[in-house]
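A.B. asks: Here is a sequence together with a model predicted from it:
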Amino acid sequence: MDTEAVQGREYRPRVIDGALQRALRTAGAVVIEGARASGKTMTALHAAGSHVFLDDDEMGLLASVAPKSLLDGPSPRLLDEWTNAPVLWNLVRRSVDASPATGRFILTGSAVPADEVTRHTGAGRFLRLRQRTMSWWEKLDEPSGAVSLASLFAGEKPAADLGAGIELEAIVGNLLRPGFPAMTELAPDDAADLLRGYIDDVTRADIRRIADIRHEPAVLQQLIASLARAVASPVSHRTLASDMRSIAPTIDAETVGRYVGLLERLFVIESQQAWAPKLRSRATVRVSSKMHLVDPALAAVALRAGPERLMGDLQTLGFLFESAVVHDLTVLASGLRGEVKHYQDSYGNEIDAVVTLPDGRWGAVEVKLGGAQLPKGIESLARAVAQIETESEQEPSFRLVVTGTGPILVADDGTVTAPLSALAP
């Protein structure tokens, strides 16, 4: 469908497009879930044959009196923000059951419904896709795309490019450029204003739409700031509660855990699960998850970290950069049906990102902000991979060190190095 004719904006291709087409060929209905403003409507509309917007008052009224009529239209039929009319779930399910045709409906939503039993009735009929904010490859005006994730899994090595890295100022600029499609072209100050408004809307309205909250928005904003401070690191609910007691003296870990769960339902935060392979040594695998905000630029705004602060605080910049790499790998891996986890063992070995595919292939990724840290990154990655029992897990398809300022190279041991700005699907 012509998105410019419907929404007034030309569609910008996304990594999820291929996955959506595969899903429509496979299932009767596809559900696209993700944070508000991440581009779900545009992605779905681009693939749709007809549409209805359930956040429109007139359509909401129609949903209350004649919901079946909303299913009528050329396929795929987009039911945008279907959670505003939950009755549509079972109506779509029954319609899919009544026909062998695939690709009949696309449903989009910005929050996971509380009624998990209702959602599970879609088993075998619905496929779910996660829409994330734009990766650097998607949002930058001229991404090089010199290092393809799919090619790395195929065993291909990129051509060397000693000048592929970008300057630190450009890295900061790219980090602070939001991946929310409507914000990518805004001036930095304007984008920051909108991101502050985004956090305000989440804590004042969105989270209260799905649950009863007794704390004020300022407490939830403090939680988001605390999560931003701990981004790309394991953090407990107890630690978060302690960090929040300056503004909420009696808050406990259980309450914080509930609020974290609500933010996950809104897709504002996403956990990076631990990878637990068999090991050669007696080390034990750490199983704590790492938390990431939906977009690194949102984390920076939550921390009140603008360009000047980040240029002068390389530690904070490093954590945000690691989160950006994990975010982008997650987006790129989704096109391969892959996931991104992390590895840490009791001997102190770590792999910042482990990209796993359904067929058992995996790749190990270390993140280093500066190109000067490449030797250390290559060494630590080799040490961590050596702990893995490769008879059960296979040898890694690739070892990759992602930097900000470094070159594209293939080290003597086969490790690939590349800047984040060069990564592509």
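C.D. replies: Now that the structure is in, tell me what you want to look at. Computed from a prediction, not measured in an experiment: that's the story for all the values here.

A.B. asks: For the rest of this, base every contact and every neighbour count on C-alpha atoms.
C.D. replies: OK.

A.B. asks: what's the helix or strand for residue 321?
C.D. replies: Taking DSSP states H and E as the definition, residue 321 sits inside helix 314-334.

A.B. asks: following that helix, which helix or strand shows up next?
C.D. replies: For helix 314-334, the succeeding helix or strand toward the C-terminus, using DSSP H and E, is strand 339-344.

A.B. asks: for that following strand, the distance to its chain's centre please.
C.D. replies: 14 Å (Cα atoms, centre = their mean, to the nearest Å).

A.B. asks: So which elements touch the helix holding residue 321?
C.D. replies: Applying 3 or more Cα pairs under 8 Å, 6 or more residues apart in numbering; DSSP states H and E, we find helix 314-334 packed against helix 16-26, helix 168-176, helix 296-302, helix 307-312, strand 339-344, strand 350-356.

A.B. asks: Reformat those as TSV; add mean neighbour count.
C.D. replies: What follows is the helices and strands packed on helix 314-334, written out as TSV (neighbours: other Cα atoms under 10 Å):
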stretch	mean neighbour count
helix 16-26	17
helix 168-176	19
helix 296-302	25
helix 307-312	14
strand 339-344	23
strand 350-356	24
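
A.B. asks: also this one, for the comparison:
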Amino acid sequence: MAYQRRVLDDELDLLLGVLPAVAIDGAKAVGKTSTAQERARSVVQLDMRAVREAVSADPSAILVRQRPLLIDEWQKAPDVWDVVRRAVDEDRSPGQFLFTGSASPQPGATAHTGAGRITRLRMRPLAFTERGLIAPTVSLERLLSGAGEPVEGHSELGLVDYVAEIMASGFPGLRGLPDRLLRGELDSYLHNAVDRDIPDQGLAVRKPAVLLDWLRAYAAASSGTASYTEILDASTAGLTDKPARSTTTAYRDALMQLWLLDPLPAWAPLGQEFTRLGQTPSHHLADPALAARLLGLTRQSLLDGGGTPLGPQEGTLLGRLFESLVTLSVRVLAQRAEAEVTHLRTRNGDHEVDLMVSDPSGQVLAIEVKLSGSISDRDVRHLNWLTNTYRGRILDRIVINTGPIAYRRADGIAVVPLALLGP
């Protein structure tokens, strides 16, 4: 099959045109290797035992291979990182090396971070615009310009289609699979993480079922700010022999190293306008399809309001997982625009903004996510509060929803169906 370009490809082409080495990080199956192979003349596949043993015996031998050289799953033989770092110190020619990694290496596994020599990019599962369902008409990058860009476009997709995309997964290799096979692949992905990937990170999982229960509780907290204590309590309800907090913290850290958890940090602006902001991240798995599978949800049960969300936010699990899909998509687009994505919630929960997309100067594109085809004044009250509080620093305000039409309201707030949002 022909390679389908990703949003990250433009960024990668730009960097490889001027830099000697780029590392692509991200969870397994997001498409890192396929993207890197498009640019490589030779490949070292370190997930193959025989190759890994040979490279570990003499890491510097990789330098005789043709370049651009792709070093796939480099964290399995981390000495190659320092070999490349020294090589680019001697030769700064652009586009020589590509790394891909599905896990962060253990602390101390490399002698140097690579800062200044090896630039790192994050790859996530497919953003909605990358799934090829409809051509986008609204550019996130232009919204970030603060010029009040016209917003227009029509989408034929509705709620049922968005539910289908939550369930279908953004892992490229799983797209188009029959439902039963897709469920099996998602189950295998989760069990392999628990049974193989976490032990590869040096952590023994003595009770895999306990870890899977913790992941289920985390999935129920998707797009919410439940404390880790609440997640632990929900995952061990009814157990007399509860795991120690240190054990579940170690599990959480290992899942973070695998990029299986993708929490969204809390917004922390400079200045005195905000003194009561919460600092808890909002919780997201790498792909909302994993959350749906952990919770045993189906398309119909989501549409019927099934499942019980965890955390202080109101709403249904469908609303939470739609927000997670939007968050994934906005993060992919924002990275290309060199913007940072966070969320805002005051400590007492009286105000919250789902996504705060900040440019390097600290100005903000504020985004609310609504599982609705139409938007009321009540739906934009937090955006109006933010505008009045953070005067002069708001680039634009938008509501991302499931409706058919992109437009600007009379108050200037843009309403954009997720399907129409692109780079």
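C.D. replies: Nice, I can see it. These figures come from a predicted structure and were not determined experimentally.

A.B. asks: Got a TM-score for the pair?
C.D. replies: The TM-score (TM-score structural alignment, normalised by the length of the second structure) is 0.92; 411 aligned residues with a Cα RMSD of 2.0 Å.

A.B. asks: one step back: in CSV, list the helices and strands packed on helix 314-334 of the first structure along with distance to residue 272 of the first structure.
C.D. replies: Formatted as CSV, these follow (distance: least, Cα to Cα, whole Å):
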stretch, distance to residue 272 of the first structure
helix 16-26, 19
helix 168-176, 19
helix 296-302, 14
helix 307-312, 24
strand 339-344, 5
strand 350-356, 9
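
A.B. asks: looking at these, which is closest to residue 284 of the first structure?
C.D. replies: Each of those has some distance to residue 284 of the first structure by Cα to Cα; the shortest is strand 339-344, at 8.7 Å.

A.B. asks: To which residue of the second structure is residue 315 of the first structure aligned?
C.D. replies: Taking TM-score structural alignment, residue 315 of the first structure has residue 316 as its aligned residue in the second structure.

A.B. asks: scratch that, residue 213 of the first structure
C.D. replies: That one, residue 213 of the first structure, aligns with residue 204 by TM-score structural alignment.

A.B. asks: Likewise for residue 172 of the first structure?
C.D. replies: Match for residue 172 of the first structure (TM-score structural alignment): residue 163.

A.B. asks: go on, residue 253 of the first structure?
C.D. replies: Checking TM-score structural alignment: residue 253 of the first structure goes with residue 245.

A.B. asks: any idea how far its match lies from residue 75 of the second structure?
C.D. replies: 28 Å (Cα to Cα, to the nearest Å).

A.B. asks: Who has more neighbours out of these two?
C.D. replies: residue 75 (23 against 12; other Cα atoms under 10 Å).

A.B. asks: Now do the contacts for the more buried one.
C.D. replies: Residue 75 of the second structure is in contact with 101-105, counting by Cα atoms under 8 Å, 6 or more residues apart in numbering.

A.B. asks: Not counting sequence-adjacent ones, nearest residue to residue 128 of the first structure?
C.D. replies: residue 31 (4.7 Å; Cα to Cα, 6 or more residues apart in numbering).

A.B. asks: Which secondary structure state does that neighbour sit in?
C.D. replies: Taking DSSP: H, G, I helix; E, B strand; the rest coil as the rule, one finds residue 31 of the first structure in the strand state.

A.B. asks: which residues touch the residue lying closest to residue 9 of the first structure once chain neighbours are set aside?
C.D. replies: Leaving out its chain neighbours, the residue that sits closest to residue 9 of the first structure by Cα to Cα, 6+ apart is residue 3, at 6.1 Å. Neighbouring residues of residue 3 of the first structure by Cα under 8 Å, 6+ apart: 9-11, 42, 45-46.

A.B. asks: Tell me which residue of the first structure matches up with residue 114 of the second structure.
C.D. replies: Under the alignment (TM-score structural alignment), residue 114 of the second structure pairs with residue 122 in the first structure.
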